[in-house]
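Engineer: I would like the atomic coordinates for the input below:
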Amino acid sequence: MSDGKPTAVLLVEDDENDVRITRRALDRLAQPVDLHVTPDGAAALEWLAAAPTLPDLVFLDINLPKMDGFELLGHLRAHPRLATLPVIMLTTSTRTEDVRRAYAAGASAYVVKPMRYPAFAELMARTLAWWTQDNRLPTHGPTLTAR
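Structural biologist: Model prediction:
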């Protein structure tokens, strides 16, 4: 973020290769990023409930085991504490119905992963810069309270 603190990012992604290239792309940015990864929606909800502070951004894949990205997005938007958390769908799906469904469920953005790493790294740099420098994010309190 602009105050010199690392940008806290939650990546909800089950594909280890996608996690690796995302971590690589974020590690190469000038701005520091504190990345936490969960492999599915259920694990993401557990992590958010236990986290002392909420992330600044969530990158969320659609196709996940246990609880898919759409279901997790629904849980996030239904919880008063998480409702304004910026959630960026980060997926390989270009299906119009997935885009519509994501925005209808409350996605903040829908980004399609490029197939080549240089394009992916550039996309991540632009996306993170927009969300953390150009855009004003809501302030989240220090803890998530159970409902």
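Engineer: can we go C-alpha only for contacts and neighbour counts from here?
Structural biologist: Will do.
Engineer: check contacts around Tyr110.
Structural biologist: By C-alpha atoms under 8 Å, 6 or more residues apart in numbering, Tyr110 lies in contact with Ile88, Met89, Leu90, Thr91, Val99, Ala102, Tyr103.
Engineer: Can you name the element that comes right after the helix or strand that contains it?
Structural biologist: Tyr110 belongs to strand 109-112 when elements are defined using DSSP states H and E. Sequence order places helix 117-129 as the next helix or strand after strand 109-112, per DSSP H and E.
Engineer: what does stretch 54-73 contact?
Structural biologist: 7-14, 39-42, 45, 48, 85-91, 101-102, 105-107, 137, 140-144.
Engineer: how far does it stretch from start to finish?
Structural biologist: End-to-end distance for stretch 54-73, by C-alpha to C-alpha, to the nearest Å: 15 Å.
Engineer: Let's compare: structure for the following, please.
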Amino acid sequence: MIKEFKILLVEDDSIEIMKLRRTLDSLNLPHDIVEAGNGKEALEALEESDYLPDLILLDLNMPHMNGIEFLEHLKSDDILKLIPTVILTTSEDHKDILTCYRLGISGYITKPTKYTDYLEKLKSLFEYWNFNELTKAS
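Structural biologist: Next up is the predicted model:
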């Protein structure tokens, strides 16, 4: 059975947002997506009401507050730091990868240029989190 996730997508590129939505539709994944255009908007969404996502998909290169700055804030909060956070970015910079893992991310995925490769990566990602015990505990 497929679990419906609440996903916080932190992404400033509208084409990437459309691509993710298209991928979820084509995979028949009924996930609820809340969008934030940068880290600052994402923190505001997390602080508002009682919205806590099951999963955060985070780009690194964004205006106002980039992904690493967002992670630093997120991982300093005792409750928010437990939300699985997966980097979904074009950056293959080893420094970015190491910094993100040191901050406590759950995964790091580079966005491939071919849509079929992107589709396969996200399919694997959601299959993994569908069976992960952490998402069942929340």
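Engineer: When you filter the contacts of Tyr110 of the first structure down to buried only, what's left?
Structural biologist: Listed as buried from those are Ile88, Met89, Leu90, Thr91, Val99, Ala102; burial here means 16 or more other C-alpha atoms under 10 Å.
Engineer: Among those, which are located in helices?
Structural biologist: Val99, Ala102 (DSSP state H).
Engineer: so where is the strand holding Tyr110 of the first structure in the second structure?
Structural biologist: Aligned by TM-score structural alignment, strand 109-112 of the first structure falls on residues 107-110 of the second structure.
Engineer: Also stretch 76-87 of the first structure?
Structural biologist: With TM-score structural alignment applied, stretch 76-87 of the first structure matches the range 74-85 in the second structure.
Engineer: circling back to that earlier point, okay, buried residues for the strand holding Tyr110 of the first structure please.
Structural biologist: Tyr110, Val111.
Engineer: so how much does that strand differ from the second structure once superposed?
Structural biologist: With mean C-alpha distance after the TM-score superposition for the first structure, strand 109-112 of the first structure departs from the second structure by a mean of 0.6 Å once superposed.
Engineer: mind checking how far that strand is from the chain centre?
Structural biologist: 10 Å (C-alpha atoms, centre = their mean, to the nearest Å).
Engineer: what secondary structure does the alignment partner in the first structure of Ala42 of the second structure sit in?
Structural biologist: Under the alignment (TM-score structural alignment), Ala42 of the second structure pairs with Ala44 of the first structure. Look at Ala44 of the first structure: counting by DSSP: H, G, I helix; E, B strand; the rest coil, its state is helix.
Engineer: got the contact list for whatever residue of the second structure lines up with Glu13 of the first structure?
Structural biologist: Using TM-score structural alignment, the equivalent of Glu13 of the first structure in the second structure is Glu11. Shown in contact with Glu11 of the second structure (C-alpha under 8 Å, 6+ apart): Ile17, Glu35, Ala36, Gly37, Asn38, Leu58, Asp59, Met62.
Engineer: Can you give me the distance of Ile97 of the second structure to Leu55 of the second structure?
Structural biologist: Distance of Ile97 of the second structure to Leu55 of the second structure, computed by C-alpha to C-alpha: 19 Å.
Engineer: one step back: selecting buried members of the contacts of stretch 54-73 of the first structure in ChimeraX, what would you type?
Structural biologist: Entered in ChimeraX, the line below selects the buried ones among the contacts of stretch 54-73 of the first structure, by 16+ other C-alpha under 10 Å:
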select :7,8,9,10,11,12,13,14,39,40,41,42,45,48,85,86,87,88,89,90,91,102,105,106,107,144
